[in-house]
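**Student:** have a look at this prediction, sequence included:
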Amino acid sequence: MSAVFDALRLSAVSLDVSAAQRGTPQGIAQRQQTRLAALLNFTLRGSRLYRSLWPAGTTPGTALEQLPVVTRSQLMAHFDDWVTDPQLQFDALRAFTADPARIAEPWLDRYMVWESSGTSGQPGIFVQDAQAMAVYDALEALRRSPPPKPLISSMWDPLGLGERTAFIGAIDGHFASTVSVRRLCAINPWLAHSTRSFSLLQPLGALVQALNAFAPTAIATYPTAAALLADEAARGALHIRPREIWTGGEYLAPAMRAHIARQLGAAVRNSYGASEFLAIGWECAHGQMHVNADWVILEPVDEHLRPVPAGQPSSSVLLTNLANHVQPLVRYDLGDQVSLLAERCRCGSPLPVLQVQGRHDEPLVMCGQGGRRATLLPLALSTVLEDNAGVFDFTLRQIDACTLELHLPQEGDEGHQALARCCAELQAFAIAMGVGAIQVHGKLGQSTPRGRSGKSCRIVACAKT
């Protein structure tokens, strides 16, 4: 299988990524504006949809904030008018992504294609050419901060040939992570011998057995999946000792990070990416998330799509992908809650610091005191269960305005003790939040459901009637 790869483009981008990393915030801003003008110019010439949406008189020099916000459902509904290559047609691509036998196969011999999981309510299909993939490759290779290797390990294996990497995810769909892993193994045959993919959707016992046999030195997966493996290590079923855990795709809470690091004995390195732009942010050695602002623009906004001040959490964030001219994303409503900080990091990077709260999940509207309604936020509920009750693998489902149902995988005395802690913490938190007396029903021996992409579904609001 051929791979979408341009060595010359990768070399040029890599040199620029390295230079920008050693430069100044002003240098980052200059690169950003130059690339934005090029993107707008190409989009004006090639995308019928954007030409119809943008104000008359829009030029490559038009300020970004003067352009309208777009959504996934809006773009997907007009896919053939959105893309700048008329050979890209939605119906054909949808049929392509429906066939698992064609995962990571280049489309038209020059495009990588992946689908989103649809966690934001509308699945998407995303197309990247070799130029965009070169940007993603360079950012991943040069800005991910690896933990220092032990001296003896560096002496005996300076090229890292003894590393064994396990990717754990949904491996039977055209998802960005799965496509990327297969593509990298096609480009670098030596990686195929040291990299193995494991389905997160298989029975837990089978996954643990397979990982014990492979003994990976590095694991790439979702935070909730890593926490599940940490639970298995804590109870003595998982015997691996990886050196590092790479997480992404979900919110990584501080308590969950500590749990993973403690039980698996590994450094945890978190990243921030999306189907719309693979390498949005990377975590430096000081534990701060940095935005790759030379190649992506993030605009934190409130619920009315107005800019929020630095340091304040957003309701959503608008993304502009400066690398992809084939399928332009300009002021795209990503749906994540983030905070951009004004202060520079102590690591010296010129790139801005970002705090990621994750996807804006649906809140639980409960019956409050005095007949009023009260809202419980999913992120707060997750924090209560993780930090206070010490439980990381769970499903909390709202039954009605006064009742929650908690599913835990544990059984026996361990399960009953965990359930008692969770119920006590949830009820105390509900009272503190102004919710009336709630009931929490528990079910033990229940695994956490996961969507098609392998992401966990931990907090579920009741259906609206």
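**Tutor:** That came through fine.
**Student:** when you work out contacts or count neighbours from here on, use the C-alpha atoms and nothing else.
**Tutor:** Noted.
**Student:** residue contacts, T59?
**Tutor:** The neighbours of T59, taking Cα atoms under 8 Å, 6 or more residues apart in numbering as the test, are 40-41, 44.
**Student:** and if you look at R269?
**Tutor:** R269 neighbours (Cα under 8 Å, 6+ apart): 145-146, 244-247, 283.
**Student:** again, only using 7 Å
**Tutor:** With contacts defined as Cα atoms under 7 Å, 6 or more residues apart in numbering, R269 is in contact with 245-247, 283.
**Student:** please, which helix or strand holds it?
**Tutor:** Element membership for R269, per DSSP states H and E: strand 267-274.
**Student:** check which element follows that strand along the chain.
**Tutor:** Heading C-terminal from strand 267-274 (DSSP H and E), you reach strand 277-283.
**Student:** between that next one and strand 267-274, how many degrees?
**Tutor:** Inter-element angle recorded for strand 277-283 and strand 267-274: 140 degrees (by axes from the mean of the first three to the mean of the last three Cα atoms, to 10 degrees).
**Student:** which elements pack onto strand 277-283?
**Tutor:** Under the contact criterion of 3 or more Cα pairs under 7 Å, 6 or more residues apart in numbering; DSSP states H and E, strand 277-283 touches helix 130-143, strand 267-274, strand 289-291.
**Student:** what sits up against the last one?
**Tutor:** Taking Cα under 7 Å, 6+ apart as the criterion, the residues outside strand 289-291 that touch it are 280-283, 351-355.
**Student:** can you check stretch 64-74 too?
**Tutor:** Under Cα under 7 Å, 6+ apart, the answer for stretch 64-74 is 54, 122, 331-333.
**Student:** which ones among those are found in strands?
**Tutor:** 332-333 (DSSP state E).
**Student:** which one of the contacts of stretch 64-74 is nearest to L238?
**Tutor:** Q122 (36.2 Å; Cα to Cα).
**Student:** now do the contacts for the closest one.
**Tutor:** Per Cα under 7 Å, 6+ apart, neighbours of Q122: 72-73.
**Student:** structure two is appended below for comparative analysis:
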Amino acid sequence: MGIFAAASELLELSTKLHRLIPPRTGEVDHTLELREERFRHLLRYARDNSPFYQARLGKIDVDTCALEDLPTLSKAEMMANLDNVFTDRTLRRSEIEDFIADHANLGVYFKGRYALCHTSGSQGQPALVVQDKHAIITSFAAQFARGNKVKRKFLPHIGRLVNPARMVIITQRPGFYPSSTFFNYFPRVAAPYLKLQRMSVFDPVEEIVQRLNDFQPTFITGYTSSLEFLAREQEAGRLKLREGGKLEQMNSMSEPLPADVAERIEKAFGVHVTNSYSMAECMALSCGCPVCRGSHLNSDLAILEVVDGNNRPVPNGTPGAKVLLTNLYNFVQPIIRYEIDDIVTMSAKPCACGNLLPLIESVRGRAKDQLWIEIDGRSRELPIYVFLAALDNETDLAEHQILQTGVNTFVLRAAPQEGKQLLSERLRNYVMQSLASEGLADVVKLDVEIVDRILPDKSGKVRRAKNLIGPPPDGSPPTPQNASRVVA
């Protein structure tokens, strides 16, 4: 990166950090004005530059229409028309898929400009998401301005040059999935502010503990089950983060955070656990509240409609049937009233922390059974993410389901999109490569079935993971990830 480009990126990051400090009680809240301004700009830009949205919005007055006047967008519809959704007319889905198929491209900007990501596929079909460097910087600025316990001035961020924050992220091996992508494209100019270490949930527990003890992070981000596992290591005296006195905050992502689990983690480490709600389609959707269990919606960067099954808004305090997302900062791939089957409840009360941004009280996704494997006679959890990371490579996939049919034995059922074909051996290779990267290729036995469709259960929803054999033989729940390797 040239000196002028670096200076420009640093100025953009610094400016956004300052502007994204959230409004608080007693301050003037310009959030709604910003949201309206960005919303109208998004509609005009999408209409003028995207063939897909030109057809959709051509007969709508985008300067005066109500949000509810706009059609909704499904993932399948977006993916079927992806080339025409893009506002950069040089972007092609086939070239993007070829690019992300090569893991040597992790952290590399496509065409020198675009960060690439695929969704987890937790609701069936994976999706591709393209955003430019400006959108990536916005996501970072929002997280560090709003997701941490920072003072109300800009200068503390400059102070990180002298005393950089130390962050650990514990997920899977790096890939193009959302939580990894956020750090794959970590702005180089932000490096002086933050020292980063990445660990896998499948790393040997001794290695994780030793690295954490040596690094003494100020922030840890990971799956809920990973943070709970660390709490047990802290309670057992092997992990010594509380004693180190550096840890300031922990952040849970990608999994629900039950109150009892959060309390256990906080008791073990003496710090607050935030709970973030975001997705590939909008990484800056919310930031975990540094005080309560919910997360604050970045309502100047995104519109989140909590609706019933007929797309009618539900009152705050009432769970919706799904949400409709509008991303206000991604102009390369406009996402407007995008349907996501998450069950979200917005708080009916202002947050006690004083932040005026709307509070997301709770989020529930589709139900998933707990999968497990047995190694050396001991059971351990097998996160569905190991399968999802593999299936994200197949964008012709419409529906999938993981069945546990025996000890260490699984079946992947996969249905193609209309007019597409899936190859069972290719899907199997994707999954086995994912398992191999976590050292599990010799443990898991996998069969693949190609089906026309996957039927929902009695609730009307498809369960992405189904355990057909029940819990381990001793009846106890499997230990999370690598906890079976704990050395007494």
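**Tutor:** Everything's here; your move. Since the structure is predicted, the reported quantities are computational estimates derived from the model, not experimental observations.
**Student:** just name the closest of the contacts of strand 289-291 of structure 1 to I28 of structure 1, please.
**Tutor:** Of these, the one sitting nearest to I28 of structure 1 (Cα to Cα) turns out to be L351, at 7.3 Å.
**Student:** show me what D80 of structure 1 aligns to in structure 2.
**Tutor:** For D80 of structure 1, the aligned residue in structure 2 is D83 (criterion: TM-score structural alignment).
**Student:** which residue packs closest to that match, ignoring adjacent ones?
**Tutor:** R92 (5.5 Å; Cα to Cα, 6 or more residues apart in numbering).
**Student:** what's the distance between the equivalent of that neighbour over in structure 1 and F429 of structure 1?
**Tutor:** Counting by TM-score structural alignment, R92 of structure 2 corresponds to Q89 in structure 1. Per Cα to Cα, to the nearest Å, Q89 of structure 1 is found 50 Å from F429 of structure 1.
**Student:** more neighbours: these two, which one.
**Tutor:** Between Q89 of structure 1 and F429, counting by other Cα atoms under 10 Å, F429 is the more crowded of the two (16 against 13).
**Student:** circling back: next, format the contacts of T59 of structure 1 as CSV and append neighbour count, secondary structure and distance to L159 of structure 1.
**Tutor:** What follows is those, written out as CSV (neighbours: other Cα atoms under 10 Å; DSSP: H, G, I helix; E, B strand; the rest coil; distance: Cα to Cα, whole Å):
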residue, neighbour count, secondary structure, distance to L159 of structure 1
L40, 22, helix, 41
N41, 16, helix, 42
L44, 19, helix, 45
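**Student:** still contacting in structure 2, which of those?
**Tutor:** Using both residues aligned by TM-score structural alignment, their matches' Cα atoms under 8 Å, structure 2 keeps these contacts from these: 40-41.
**Student:** okay, the contacts of T59 of structure 1 in CSV with distance to V70 of structure 1 next?
**Tutor:** Output for the contacts of T59 of structure 1, formatted as CSV (distance: Cα to Cα, whole Å):
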residue, distance to V70 of structure 1
L40, 15
N41, 18
L44, 15
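**Student:** Q288 of structure 1: which of the contacts of T59 of structure 1 is nearest?
**Tutor:** L40 (31.0 Å).
**Student:** contacts only, for the counterpart of the closest one in structure 2.
**Tutor:** Superposed on structure 2 with TM-score structural alignment, L40 of structure 1 falls opposite L43. By Cα under 7 Å, 6+ apart, L43 of structure 2 lies in contact with V62.
**Student:** likewise I103 of structure 1?
**Tutor:** 173-174, 179.
**Student:** and it, what's its match in structure 2?
**Tutor:** Per TM-score structural alignment, I103 of structure 1 is aligned with L106.
**Student:** ok so, going back, turn the contacts of strand 289-291 of structure 1 into CSV, columns for neighbour count and distance to V440 of structure 1.
**Tutor:** Formatted as CSV, the contacts of strand 289-291 of structure 1 follow (neighbours: other Cα atoms under 10 Å; distance: Cα to Cα, whole Å):
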residue, neighbour count, distance to V440 of structure 1
I280, 24, 38
G281, 29, 38
W282, 25, 38
E283, 21, 37
L351, 25, 45
P352, 20, 42
V353, 25, 39
L354, 22, 36
Q355, 19, 32
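**Student:** tell me which two in the residues you listed are the farthest apart.
**Tutor:** L351 and Q355 (13.1 Å).
**Student:** before we move on, back to that, mind checking which of the contacts of R269 of structure 1 land in strands?
**Tutor:** 245-247, 283.
**Student:** okay, those residues in JSON lines with distance to A206 of structure 1 next?
**Tutor:** Output for those, formatted as JSON lines (distance: Cα to Cα, whole Å):
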{"residue": "I245", "distance to A206 of structure 1": "20"}
{"residue": "W246", "distance to A206 of structure 1": "21"}
{"residue": "T247", "distance to A206 of structure 1": "21"}
{"residue": "E283", "distance to A206 of structure 1": "32"}
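**Student:** most surrounded residue in those residues?
**Tutor:** I245 (25 neighbours).
**Student:** can you find the partner of that one in structure 2?
**Tutor:** Using TM-score structural alignment, I245 of structure 1 sits opposite M250 in structure 2.
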